[in-house]
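S.K.: here is my input, please return the structure:
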Amino acid sequence: MMITGLHTVTDIFCVGCGSNVGWKYVISHVDSQKYKEGKSVLELFKIVGPHDSNDLVCQEISQLMIQ
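M.R.: From the prediction side, this is the model:
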């Protein structure tokens, strides 16, 4: 259950270190939220560290392009 209603999600993991870095919406059980199905959410702080840090949490994902 999320603020926008009931969703079925799956976790996204880094293949380098195995850390959980976000989730993907599999099914939205709310008609107005169906547009989220198949979309992913990456939690930037789990990838690059704290806001004031330029250090990557995992060097294996240093090639990841976030625009």
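
S.K.: please count neighbours and contacts with C-alpha atoms only from this point.
M.R.: OK.

S.K.: show me where this structure has its helices.
M.R.: 44-48 (DSSP state H).

S.K.: which strand runs longest in it?
M.R.: Using DSSP state E, we find that the single longest strand of the chain is strand 20-28.

S.K.: enumerate every residue touching V21.
M.R.: When contacts are counted by C-alpha atoms under 8 Å, 6 or more residues apart in numbering, V21 touches D11, I12, F13, C14, L42, E43, L44, K46, I47.

S.K.: do the same with K39
M.R.: K24, Y25.

S.K.: which of the contacts of V21 are buried?
M.R.: Buried residues within the contacts of V21, counting neighbours by 16 or more other C-alpha atoms under 10 Å: I12, L42, K46, I47.

S.K.: okay, now the residue lying closest to K34 once chain neighbours are set aside: neighbour count?
M.R.: Leaving out its chain neighbours, the residue that sits closest to K34 by C-alpha to C-alpha, 6 or more residues apart in numbering is S28, at 5.4 Å. Other residues lying near S28 total 19 when counted by other C-alpha atoms under 10 Å.

S.K.: could you also give me the structure for this next sequence, so I can compare it with the first?
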Amino acid sequence: MGDVVGPRLYSCYNCRNPVALHDDIVSKSFQAKKGRAFLFSHAMNVTAGPKENRHLMTGLHTVADVNCSDCGEVLGWRYERAYEDSQKYKEGKTVLEKFKIVKENW
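M.R.: Below is the predicted model of the structure:
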């Protein structure tokens, strides 16, 4: 008993829908409007809103807000396009705000 079943993951803080795996974290050093955020190579059980250009701390990016597929809560955003070469690694990756996700199976 007491063994962790399944992978360590993050869930929506609102409805506990699993949205990302711990193993998919690319960076924990991202900053969102309301605090820290994590960059994930992949997110699950989320839907993306319309794409829009936003000026972020690292320059102009085309992003789409990412919502929990169950409750609709905005959890972060996905980088659709980066305009500077040094930021291209973010394309297709998802940022989830730390205060909007909770750890499961830890």
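
S.K.: just to revisit the earlier point, just give me the match in structure 2 for the residue nearest to K34 of structure 1.
M.R.: Per TM-score structural alignment, the equivalent position to S28 of structure 1 in structure 2 is A82.

S.K.: I figured that match hits H61, correct?
M.R.: Yes. With contact defined as C-alpha atoms under 8 Å, A82 of structure 2 reaches H61; the gap is 4.7 Å.

S.K.: please pull up the equivalent of E73 of structure 2 in structure 1.
M.R.: For E73 of structure 2, the aligned residue in structure 1 is S19 (criterion: TM-score structural alignment).

S.K.: likewise for K98 of structure 2?
M.R.: K98 of structure 2 maps onto L44 in structure 1, by TM-score structural alignment.

S.K.: which ones are touching that match?
M.R.: Listed by C-alpha under 8 Å, 6+ apart, the contact partners of L44 of structure 1 are V21.

S.K.: residues near Y89 of structure 2, how many?
M.R.: Look at Y89 of structure 2: counted by other C-alpha under 10 Å, it has 12 neighbours.

S.K.: strands along structure 1, start to end?
M.R.: 7-13, 20-28, 40-42.

S.K.: a markdown table please, covering these and showing distance to M65 of structure 1.
M.R.: As requested, the strands of structure 1 are arranged in a markdown table below (distance: least, C-alpha to C-alpha, whole Å):
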| stretch | distance to M65 of structure 1 |
| --- | --- |
| strand 7-13 | 16 |
| strand 20-28 | 14 |
| strand 40-42 | 12 |
